[in-house]
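In: Got a sequence here, can you build the structure:
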Amino acid sequence: MTKCKSDLSFVAAGVVGALALVSAEGALAAQTNAPKVPATSVTVETVAEGLENPWGLQFLPDGRMLVTERPGRLRIVSKDGQLSKPVSEVPKVYARGQGGLLDVRLSHNFADDGMLFLSYAEPRDGGKAATAVARARLELTDDGGRLSDVKVIFQQQPAYSTTRHFGSRIVIDKKGVLFITTGDRGQGEPAQNPDETVGKVIRINADGSIPDDNPKPEGWKPEIWSIGHRNIQGAVLDVETGQLWTVEHGARGGDELNHPEKGKNYGWPVITYGRDYSGAKIGIGTEKAGMEQPVYYWDPSIATSGLELYTGDLFPQWKGNFLVGGLAGAQLARLVMKDGQVVGQEILLKDEGLRIRDVRQGPDGAVYLLVDESDGAILRLSPESK
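Out: Presented below is the predicted three-dimensional model:
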């Protein structure tokens, strides 16, 4: 990796360079191609290997890790990288295409209740599938663990026969309320239909019930928080402000960073900065009244997946920055934020050629990455020692 001390003193001066468009009313429309910041010297270590298409990573209180494998396995990974036997009683998954076992998150009261949440592509009648979320109690054993009291608390409707765009991240707030991201299943238009949970951000209680303060506009299913999303595969909550942030796959040149807000429409597929893979135009353009602009978009796309807001001390210059995994882009992007806008970027691991599926800050302040390959791995990023 390049050796250089990070110096962000120039960033404020580079804000103008990060502003891509301004609407006719003079309001900020969107940002892209933020100016580069000096590179950070990092050490990359392999923590564990032999994982088949790992998708979601979650630290247990004792420092071990839970990792999902897309074919349908949940494993416990020791601090020294040893993989447990698959945890038993995991729900059956639709392991085709982009489907399978996806995200994993612990209850906000895990130390007391031992509960976790899994998102996955759920097989449905007629060979169809849709995103679902189940909660369960994790019982640890000497060689792994088992799930008990498994209950499905969310089922995306309707199901489709395609194998694309399941979402799907889970974020849990301080009160234990869940945000769940769903994909548009490659269908596009249903993301604008508030009577379907396709291409949406969902907000439910831990038992599957609907929070009283959900938006509930007329015609919306009560579990929907926001609409008009293509395929959100990264999500994180700013614990200080309570703001949800997401990254979603666009088409060509249309990956987005958003902060989905209550009752708002994020435009897909009516407005987008992306183009069809054939090069054809999608929708009506980049703006429409009543539809939200992304905070930032990538052109070219990097196939965003995995999002973390760094708050640790190991990389003090990264505090308050977003870390975004790239699949097709094979990178870890660091977005420097100021007043809710992206004012700088650093591209890490570009020379490694790795598909970064998930990004998590560890209890030690290091950054942990899932490499999504048939022989996948967990990587640890720490500052390069002098």
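In: From here on, just use CA atoms for contacts and neighbour counts.
Out: Noted.
In: After the host helix or strand of residue 76, heading C-terminal, what element do we hit next?
Out: According to DSSP states H and E, residue 76 maps onto strand 73-77. Downstream of strand 73-77, the first helix or strand assigned by DSSP H and E is strand 101-106.
In: helices or strands up against that next one?
Out: In this structure, strand 101-106 makes packing contacts with strand 54-59, strand 65-69, strand 115-123, strand 170-172, judged by 3 or more C-alpha pairs under 8 Å, 6 or more residues apart in numbering; DSSP states H and E.
In: if we can go back for a sec, just checking, what packs against the strand holding residue 76?
Out: Looks like strand 73-77 contacts strand 65-69 (3+ C-alpha pairs under 8 Å, 6+ apart).
In: Okay, angle between the strand it packs on and strand 115-123 too, please.
Out: 10 degrees (axes from the mean of the first three to the mean of the last three C-alpha atoms, to 10 degrees).
In: the inter-axis angle of strand 65-69 versus strand 54-59?
Out: On the basis of the same axes, to 10 degrees, strand 65-69 is oriented at 170 degrees to strand 54-59.
In: to compare against the first, here's another:
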Amino acid sequence: MSEEIKLMKGNEAIAHAAIRYGADGYFGYPITPQSEIMETLMDEAPWNTTGMVVLQAESEVAAINMVYGGAGCGKRVMTSSSSPGISLKLEGISYIAGAELPCLIVNVMRGGPGLGTIQPSQADYFQTVKGGGHGDYRLITLAPSSVQEMADFVALGFDLAFKYRNPAMILADGIVGQMMEKVVLPPAQLRKTEAEIIEECPWATLGKPKSRERNVITSLELDPAKMEENNIRFQKKYKAIEEAEVRYEEFMCDDADYLLIAFGSSARICQKVVEMAREEGLKVGLFRPITLWPFPSKVLNEYGDKVKGMLSVELNAGQMVEDVRLAVNGKVKVEHFGRLGGIVFTPDEILEALKNKLL
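Out: As a prediction, the model looks like this:
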């Protein structure tokens, strides 16, 4: 398959990009608003073309443990779900992180807590970037704001996961998952051969030849001294990721007196707010974190010396705002504006909040 331009939903773009990336397997369970990912994969039937396995598991718990098994073999495997389903996967995600295995997880967020609603939300920020499951682990977290990025972040997520032997997550909201836009799909790549996996992933459990010791993949270590060594190694890896993999986007920030901080669909809405504010003579810019972890703290800290205030705009009760405040370390006033329960704010509401909270 060569490069193609198509009109599709964000969820559909995830599925097509996974096939074209050469993913080996997808294991999932349906839940709104992400079900089109698995539906599209089933419609495309990649097992007949690339050999990719697509399986609806009996539950979210089963799906994430299938990912664990596939990742342990060095395969490029993934899963997707929406907020309550991700909660069910958290034990498995912690096990995968503890075993230092690469995989891709997609969360198309909906409103909560509990079963909540099927409308969009960004209330899984804490769950994703602060761990979610048990133990001191981190998820490389990419936050797309367009259908194009939904497609692009599949390859990026897999590449980062394998580079650092760490699970990566695409954290989208229901708006980005469901909206339709033009997307450029990349040329298709071949799936990795067994020989390539053995060469690139010497840790993988693909059968033990006589020439090496057996590979053991586990997150279990009953010796506390060795477990501490493992955790120290994990923290060094996380530090390396924080130094090398921060991604963000700036929109009219050069001369800004005030910054809107937003990710995902909220950032799309905030672009309009910036334009509206500029028309009124207010120098407002937009800073969009693309990696929610690692978070662009150093860059925001530098903006703390340049601007008069920041407004964190999120579809939640105030989560990313805590990381923004930690980043600027008291240099400027940082406020939050959000809507809850699946309600999406308007540009007018955000602009009014900016004026009320910062001016």
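In: Tell me how the two chains score on TM-score.
Out: TM-score of the superposed chains, computed with TM-score structural alignment, normalised by the length of the second structure, equals 0.28; 172 aligned residues with a C-alpha RMSD of 7.0 Å.
In: which parts of the host helix or strand of residue 243 of the second structure are buried?
Out: Counting by DSSP H and E, the element that carries residue 243 of the second structure is helix 224-244. For helix 224-244 of the second structure, the neighbour count (16 or more other C-alpha atoms under 10 Å) marks 231, 234, 237-238, 241-242 as buried.
In: And the helices in the stretch 51-200 of the second structure, which stretches?
Out: Along the stretch 51-200 of the second structure, the segments classed as helices by DSSP state H, counting those that start in this stretch run 60-72, 83-98, 125-129, 147-164, 174-178, 194-200.
In: I figured residue 368 of the first structure hits residue 381, correct?
Out: Yes: using C-alpha atoms under 8 Å, residue 368 of the first structure is in contact with residue 381, at 6.3 Å.
In: that older thread, how about JSON lines for the helices and strands packed on strand 101-106 of the first structure, with mean neighbour count and distance to residue 296 of the first structure added?
Out: Shown next, in JSON lines, are those (neighbours: other C-alpha atoms under 10 Å; distance: least, C-alpha to C-alpha, whole Å):
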{"stretch": "strand 54-59", "mean neighbour count": "26", "distance to residue 296 of the first structure": "24"}
{"stretch": "strand 65-69", "mean neighbour count": "23", "distance to residue 296 of the first structure": "29"}
{"stretch": "strand 115-123", "mean neighbour count": "25", "distance to residue 296 of the first structure": "26"}
{"stretch": "strand 170-172", "mean neighbour count": "24", "distance to residue 296 of the first structure": "21"}
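In: Any idea which of those gets closest to residue 377 of the first structure?
Out: strand 54-59 (7.5 Å; C-alpha to C-alpha).
In: what packs against the closest one?
Out: Against strand 54-59 of the first structure (3+ C-alpha pairs under 8 Å, 6+ apart) you get strand 65-69, strand 101-106, strand 356-361, strand 367-371.
In: Which one, of those, ends up nearest to residue 297 of the first structure?
Out: Among those, strand 356-361 sits nearest to residue 297 of the first structure (C-alpha to C-alpha), with 18.1 Å.
In: So which other helices or strands are in contact with the closest one?
Out: For strand 356-361 of the first structure, the packing partners by 3+ C-alpha pairs under 8 Å, 6+ apart are strand 54-59, strand 304-309, strand 322-326, strand 367-371.
In: Output the contacting helices and strands for the second one.
Out: Packing partners of strand 304-309 of the first structure (3+ C-alpha pairs under 8 Å, 6+ apart): strand 232-237, strand 244-248, strand 322-326, strand 356-361.
In: 6 Å instead?
Out: strand 232-237, strand 322-326, strand 356-361 (3 or more C-alpha pairs under 6 Å, 6 or more residues apart in numbering; DSSP states H and E).
In: Including distance to residue 116 of the first structure, could those go into JSON lines?
Out: Formatted as JSON lines, these follow (distance: least, C-alpha to C-alpha, whole Å):
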{"stretch": "strand 232-237", "distance to residue 116 of the first structure": "17"}
{"stretch": "strand 322-326", "distance to residue 116 of the first structure": "24"}
{"stretch": "strand 356-361", "distance to residue 116 of the first structure": "17"}
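In: Now for residue 201 of the first structure, how many residues are close by?
Out: Per other C-alpha atoms under 10 Å, the neighbour tally for residue 201 of the first structure reads 28.
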